[in-house]
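**Q** After the sequence you'll find the predicted model.
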Amino acid sequence: MSALVAQIKDQQKDAMRAKDKARLGALRLILAEVKQKEVDTRTELNDDDVIAILTKMVKQRKDSVTQFEAAGRDDLASKEKDEIVTIEQFLPQPLSASEVDDIIDQAIAQSGAAGMQDMGKLMGLLKPQLQGRADMGAVSGKVRAKLNA
């Protein structure tokens, strides 16, 4: 069992003791996603795999918040926001924009990327370093801009 999953399970026990139903529900959702992925892949997940799942869950909830707010369902949007807060507690500390730029510059120098044909190779180098710590869509846009410059 990964250290991150063990931490989530400990938090689940604490939420049960505190009778915090909202937090407990969010933690159970996380563990259900992790378990589903383990069953699908028939492997035990490591921390990087769990971080990828958590990142996906946050993105899904942010999309839901946008849709709920557009539909005037502030009650459901509020619930999703609470889940985002709980999930983000288990993600690594986000990087600043300048830190992301520095990592991108290092990856370009390391890989010798010269143009857009190297975009996939570059993103392959960046993803393990930035997964869960930066919005990969924004990173992709920055990489594209640097390669086109």
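**A** On my side now, so go ahead.
**Q** Every contact and neighbour count from this point should use C-alpha atoms.
**A** Fine.
**Q** Would you mind measuring from residue 63 to residue 53?
**A** Residue 63 is 16 Å from residue 53, where distance means CA to CA, to the nearest Å.
**Q** Which one's more surrounded, these two?
**A** Comparing residue 63 with residue 53 by neighbour count (other CA atoms under 10 Å), the higher total belongs to residue 53, at 17 against 12.
**Q** secondary structure element for residue 114?
**A** Residue 114 is part of no helix or strand, with elements assigned from DSSP states H and E.
**Q** whoops, residue 126 was the one
**A** Following DSSP H and E, the helix or strand that holds residue 126 is helix 119-130.
**Q** Run the chain-centre distance for that helix.
**A** Put simply, helix 119-130 sits 15 Å off its chain's centre (CA atoms, centre = their mean, to the nearest Å).
**Q** Packing partners of it?
**A** Helices and strands touching helix 119-130, by 3 or more CA pairs under 8 Å, 6 or more residues apart in numbering; DSSP states H and E, are helix 97-111, helix 136-148.
**Q** among those, which is nearest residue 124?
**A** Closest approach to residue 124 among those (CA to CA): helix 97-111, 9.9 Å.
**Q** and the closest one, how far out from the chain's middle?
**A** When distances are taken as CA atoms, centre = their mean, helix 97-111 is centred 20 Å away from the chain's centroid.
**Q** could you give the angle of the helix holding residue 126 to helix 136-148?
**A** Between helix 119-130 and helix 136-148, the angle comes out at 130 degrees (axes from the mean of the first three to the mean of the last three CA atoms, to 10 degrees).
**Q** Okay, one more to line up with it:
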Amino acid sequence: MIRDDIQAAVITAMKGGDRATTAAIRLIQSAIKNRDIEARTQAPVADDDALVVEVLQKMVKQRRESIEMYEKGNRQELADKEKAEVAVIEGFLPAQMSEAETSAAIEAIKADLGASGMKDMGRVMAELKARHASQLDMSKASGLVKAALA
């Protein structure tokens, strides 16, 4: 499980004296803990790794937005710190599908659902998320689905 990998990594980073990595992993653990607390009031999650991947993907997205803002504001030292955190977080994410693999998955779903136009985009996106959420950046996939259905 990804949680176990994260716990082992924080111990390794602490023993190695790597303060930056330790801090980044503690941020990950904190975000996962907050998500667990939110999930208490909802239906139980069947796949724990899916929940953790969702949290990690959200963290990466937030940091990429911060990097962009810091670079626009000429704050390169802060952008570099965020980039280091992104590298640590991405180390725990499963391998992402390439654009060609994503397009192939979209075409397969399109064929399975009989999707033919933009009116079917919601159904295709929902199925794509159900099948491949942990391996995709859904914002990039959205553009590919639009292109495939246009």
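**A** Okay, I see it. Model, not experiment: these values are computed from the prediction.
**Q** on that earlier part again, so the helix holding residue 126 of structure 1 matches what in structure 2?
**A** Helix 119-130 of structure 1 lines up with residues 121-132 of structure 2 when matched by TM-score structural alignment.
**Q** Mind listing what's buried along the matching stretch?
**A** Burial within stretch 121-132 of structure 2, assessed by neighbour count using 16 or more other CA atoms under 10 Å, is assigned to 121, 124-125, 127-129.
**Q** ok, of those, which one's closest to residue 101 of structure 2?
**A** When the buried residues of stretch 121-132 of structure 2 are compared for distance to residue 101 of structure 2, the smallest value, 12.1 Å, is given by residue 128; criterion: CA to CA.
**Q** Quick check: that closest one touching residue 107?
**A** No. With the criterion set as CA atoms under 8 Å, residue 128 of structure 2 and residue 107 do not qualify as a contacting pair; they are 10.3 Å apart.
**Q** Which helix runs longest in structure 2?
**A** Determined from DSSP state H, the single longest helix within structure 2 is helix 48-72.
**Q** so that one versus helix 138-149, what angle?
**A** Angle between the axes of helix 48-72 of structure 2 and helix 138-149 is 100 degrees (criterion: the same axes, to 10 degrees).
**Q** Next, the buried residues of helix 48-72 of structure 2.
**A** Applying a neighbour-count criterion of 16+ other CA under 10 Å, one finds 49, 51-57, 59-60, 63-64, 66-67, 70 buried in helix 48-72 of structure 2.
**Q** how close does residue 103 of structure 1 sit to residue 125 of structure 1?
**A** Using CA to CA, one obtains 10 Å as the distance from residue 103 of structure 1 to residue 125 of structure 1.
**Q** Aligned counterpart of residue 94 of structure 1 in structure 2, please.
**A** Counting by TM-score structural alignment, residue 94 of structure 1 corresponds to residue 96 in structure 2.
**Q** Which residues are in contact with its match?
**A** By CA atoms under 8 Å, 6 or more residues apart in numbering, the contact set of residue 96 of structure 2 is 134-137.
**Q** Mind checking which of the residues you listed are buried?
**A** Restricting the contacts of residue 96 of structure 2 to buried positions leaves 134-137, with burial counted as 16+ other CA under 10 Å.
**Q** nearest to residue 22 of structure 2, of those residues?
**A** Among those, residue 134 lies closest to residue 22 of structure 2 (CA to CA), at 24.1 Å.
**Q** so the closest one touches residue 53, yeah?
**A** Yes. The pair residue 134 of structure 2 / residue 53 is scored as a contact, 6.0 Å apart, by CA under 8 Å.
**Q** what sits in contact with each of those two?
**A** By CA under 8 Å, 6+ apart, the residues touching both residue 134 of structure 2 and residue 53 are 93-94.
**Q** residues making contact with the helix holding residue 126 of structure 1?
**A** Judged by CA under 8 Å, 6+ apart, the contacts made with helix 119-130 of structure 1 from elsewhere in the structure are 100, 103-104, 107-108, 111, 113, 136, 140, 143-144, 147.
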